[in-house]
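Colleague: compute the structure for the input listed below.
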Amino acid sequence: MERETVNSLLVKKYNQPVPRYTSYPTVPFWKERLNADEWTTNFTTRFNELNHINGISLYIHLPFCESLCTYCGCNKKITTNHSVEGAYLEALEKEWMLYRKLMKQTPLIREVHLGGGTPTFFSPGSLERLMKFLLKNTLIHARHDLSVEGHPNNTTTQHLKMLHSTGFRRISYGVQDLDPAVQQIINRIQPFENLKAATDNARTAGFRSVNFDLIYGLPLQTAESIERTINKVLELQPDRIAFYSYAHVPWTSKAQRLFDESHLPDAETKLQLYIKGKELLIKNGYADIGMDHFALPSDDLYIAWKAGRLHRNFMGYTTQNTGLLLGLGVSSISDTGNAFAQNTKTLHEYYEYVNAGRLAVHKGYFLSEQDISFRKYILDISCKGETWFNNADLPVLEALVFPKLTALENDGLIEWNHLSVKLTVQGHYFIRNVCSAFDLYLHEVNSRQQLFSKAI
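Modeller: As a prediction, this is how the structure comes out:
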């Protein structure tokens, strides 16, 4: 296989802070005080429109972890006290019932994802209680997808058997890196033997898709250590791999301030880590699906990508696009297609809201028709590598977007005309930058504001 190269001048030029585009408009531009009544009306309307057609997606945020991984930017609560499980499950149940009261139809469950935090922090009995409560008096779509995130160190055979019996068929393990020095500095010690056991146990339990999350750009990573990690991962043949760029955002993730920034690879070195990992994955049969994701041809993600059905939301790439994603739990985000709502980010406030019989939504955004149209352009580029323009958008496109596309074309990142735009091979490495050409809100950002991680 011919070795891929990326122009170093382009790396320096485009290594700017830009969003990951799991939503549009992106979270920093949402309103801090969402009108709960307007959200309730919007959710009810969209549920009645979509539930009987596609079903709905559920994301459940389980925030607890027993130890702090210093690279992590997720909303989490560090504790070894497992008595917190009961109070949190009770709050989730109350929140779900608040939404059930808004549903005039029986909910048709198409997708459930348990994320965190560490969902397998919760005991098998607690997770079983949660799923029984959520699925009680619901319908399950014939093409449903239930998935869970797990930690290799604490995902037991009891977890796996219980989850499989409830309908889960996909599990994603947070691996990040297998080099001992890197694991030490990011405070995530997990021997390869633990990962192998967790993988083997999931397959024995009947999970048809075992996925790994890896990160490039972590402190102390080198080309040699990345190669060793990827080769060890390949021994286990995960069905899909998310090979994420480390997002260094110490202004929002205080634990990242523990890093000596001299231990972080520079932009050009970091991109070479990605290229090295990608080469090994492609050589061993994985397809490059899109932004940081790889899958074997037998995996549902690959099949959806080939069929043009790939979707992207707050959970990353997904095979499901119901049009309505309901997030439950602290900091969870819901998406109705024309509105976003995020729950309050602290446990204290979350409990306060739901115990008072109120939805915990705090921040959100109601999309305009223009927002919806430009969101589609960004999703198309993220999921398909190309998009087609609507005539009604041409005045805005010509004024604000086409000049940016011309600059991107001059750098060899895209090919475009007044009908469509398509990524080039080189442009695939700068997909976030290409998406940002369609972001009509970025011009509002003060250059001194720190809102997003760098593109590379």
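Colleague: from here on, contacts and neighbour counts on C-alpha atoms
Modeller: Fine.
Colleague: farthest residue from the center of the protein?
Modeller: In the chain, residue 395 marks the outermost C-alpha relative to the chain mean, sitting 32.6 Å out by C-alpha atoms, centre = their mean.
Colleague: run this one through as well so I can compare:
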Amino acid sequence: MSMNLFDTALIKKYDQSGPRYTSYPTANNFSQFSIEDYQKQAALSNERKNPISLYCHIPFCDTVCFYCGCNKVVTKDKGKAEPYLQRLFKEIDRQAKLFDDTRVVEQMHFGGGTPTFLSNDQILALSEKLQSAFNFAQEGEYSIEIDPRGVDENTIKALAKARFNRISLGVQDFNSQVQKAVNRIQSFEQTKSVIEFARANGFESISIDLIYGLPKQSVQTFETTLNQVAQLRPDRISLFNYAHLPELFKPQRRINVDELPSADEKLAIFKYSMDFLLSEGYVYIGMDHFALPQDPLAIAQNEGQLYRNFQGYSTHAQCDIVGLGLSAIGQVGDSFSQNEKNLEAYYQRIDAGELPIVKGQIINEDDKIRRAVIMDLICHFELDFSKVEKHFGIVFTDYFADALPALVEMDSDGLLELSDNSIRVMDKGKLLIRNVCMVFDAYLANSKTQFSKTI
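Modeller: Sure thing, here's the model as predicted:
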């Protein structure tokens, strides 16, 4: 991917907000969804016998990072974990009963919050509970998000014992002034030692999260951070655009807006980062994600097997996702569902003997068609009309006649090549893939949701 096609004028033209398409329809469209709906969808998924992916949400953090928009509970009281786990174990039992025990768990992910807020023994107990309730594959992809500030070699050994083989580390920026501005003090040495422990204990993949657009960042400061990240040589890097939405996320109100980089500086940081990571041999997967060429994500993309879900890009396209814990989102059968977001409400639902699902959506045929289109574009940057036509029995140009004018304009702008039977996204269009996908989103025009900027 040649970054001399980084077109600043084009990026500014298409400077708008839009979904990240970790699902279609997106989560803001979820509405009333009953437990009976969910049970029917679980029965449907059992008929299809697809493998299972488990997502466990651990909401606790002992400090608040000012940029964060995650659903979390900030507390230094480690005693808060045990009552949560007691409820989570009950939810696991209730969910497991809905799924055929011959179905195999190929993927597991612990997110948050900070999953390593839990003690080593608690992480082991939770992993063992899941393994006793579900049928785990011998060689699955089992990942966990960790905060290096609270992790030592014993933690890494406990994670390995709990069957985790992939870790994702929050870094965001190594610059001390930036760290102070966002209330996340984390040294390079601390991060390096955790990665070394993980590699020594057999972890197959290391991922690092970075954010550009934070207060006190500049091209010069981020250059230093990127050089340090390059020394660590993670298998995957996520380079997220900081979306300053203090009206939605209270911690962001503590960020000094006068210290945020200007729009031009932020774009310059992004361009420099893209150039740097590509020069270091990383492959641009899409949507903020980079991976080394031998990483399963890069291989899956090359083979046309890449997928996208609530955890980002994935190599497990056929999995049903069982969401467990506060605010967790599941994808089962032909539906999406989401748990209670409020901790006390979550506890009340569990204590009442219920599943804590509060909303969701059963997807219709139109949703499936548009999801297939968006998935191919966002994962593989190309779309073969005949593939969609054969699968769904439609005439593509008739079905999407309302989308063609926008696609023609994007073609003339050089974002994509539109032919009679395909769309091929060009390199500079890959940076604006959310904009391309938005053309096919039937819900967007009536959405009142405030999304992040596409770049």
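Colleague: for the stretch 151-300 of structure 2, what spans make up the helices?
Modeller: Here the stretch 151-300 of structure 2 has its helices, by DSSP state H, counting those that start in this stretch, at 153-161, 176-182, 188-200, 219-232, 263-279, 296-302.
Colleague: so which strand or helix has the residue mapped onto residue 74 of structure 1 from structure 2?
Modeller: In structure 2, the residue paired with residue 74 of structure 1 is residue 70, using TM-score structural alignment. In the assignment (DSSP states H and E), residue 70 of structure 2 maps to no helix and no strand.
Colleague: quick check, residue 137 of structure 2 in a strand?
Modeller: Yes - applying DSSP: H, G, I helix; E, B strand; the rest coil, one finds residue 137 of structure 2 inside a strand.
Colleague: show me what contacts the residue mapped onto it from structure 1?
Modeller: Matched by TM-score structural alignment, residue 137 of structure 2 corresponds to residue 141 in structure 1. Neighbouring residues of residue 141 of structure 1 by C-alpha atoms under 8 Å, 6 or more residues apart in numbering: 55, 108-110.
Colleague: switch the cut-off to 10 Å
Modeller: 52, 54-56, 107-111 (C-alpha atoms under 10 Å, 6 or more residues apart in numbering).
Colleague: with secondary structure, neighbour count and distance to residue 159 of structure 1 added, can I get those in CSV?
Modeller: Converted to CSV, the contacts of residue 141 of structure 1 look like this (DSSP: H, G, I helix; E, B strand; the rest coil; neighbours: other C-alpha atoms under 10 Å; distance: C-alpha to C-alpha, whole Å):
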residue, secondary structure, neighbour count, distance to residue 159 of structure 1
52, helix, 14, 32
54, helix, 18, 29
55, coil, 25, 27
56, strand, 26, 25
107, coil, 21, 26
108, strand, 22, 25
109, strand, 24, 22
110, strand, 22, 22
111, strand, 23, 19
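Colleague: now, which of the residues you listed sits nearest residue 9 of structure 1?
Modeller: residue 111 (42.6 Å; C-alpha to C-alpha).
Colleague: which residue in structure 2 aligns with the closest one?
Modeller: Using TM-score structural alignment, residue 111 of structure 1 sits opposite residue 107 in structure 2.
Colleague: what's the helix or strand for the equivalent of residue 96 of structure 1 over in structure 2?
Modeller: Aligning on TM-score structural alignment places residue 96 of structure 1 opposite residue 92 in structure 2. Using DSSP H and E, residue 92 of structure 2 maps to helix 81-96.
Colleague: how big's the offset between that helix and structure 1?
Modeller: By mean C-alpha distance after the TM-score superposition for structure 1, the fitted helix 81-96 of structure 2 averages 0.9 Å away from its aligned residues in structure 1.
Colleague: now that helix: buried residues?
Modeller: Residues 81, 84-85, 87-92, 94-96 are the ones in helix 81-96 of structure 2 that count as buried (16 or more other C-alpha atoms under 10 Å).
Colleague: next: stretch 11-27 of structure 2.
Modeller: Residues of stretch 11-27 of structure 2 classed as buried under the neighbour-count rule (16+ other C-alpha under 10 Å) are 11, 17-27.
Colleague: what about the match of residue 74 of structure 1, how many neighbours?
Modeller: When neighbours are defined as other C-alpha atoms under 10 Å, residue 70 of structure 2 has 12 of them.
Colleague: next one: residue 203 of structure 1
Modeller: So residue 203 of structure 1, with other C-alpha under 10 Å, has 17 neighbours.
Colleague: what's the match for it in structure 2?
Modeller: Using TM-score structural alignment, residue 203 of structure 1 pairs with residue 199 in structure 2.
Colleague: which residues does its match contact?
Modeller: If you count contacts by C-alpha under 10 Å, 6+ apart, residue 199 of structure 2 has them with 156, 165-166, 193, 205-206.
Colleague: scan these and report the most crowded one.
Modeller: Counting neighbours by other C-alpha under 10 Å, residue 156 leads the contacts of residue 199 of structure 2 with 24 neighbours.
Colleague: next one: that one from residue 55 of structure 2, what distance?
Modeller: Residue 156 of structure 2 is 20 Å from residue 55 of structure 2, where distance means C-alpha to C-alpha, to the nearest Å.
Colleague: on that earlier part again, please name the spatially closest residue to the match of residue 74 of structure 1 (chain neighbours excluded).
Modeller: Excluding the flanking residues, the one nearest residue 70 of structure 2 by C-alpha to C-alpha, 6 or more residues apart in numbering is residue 113, at 6.8 Å.
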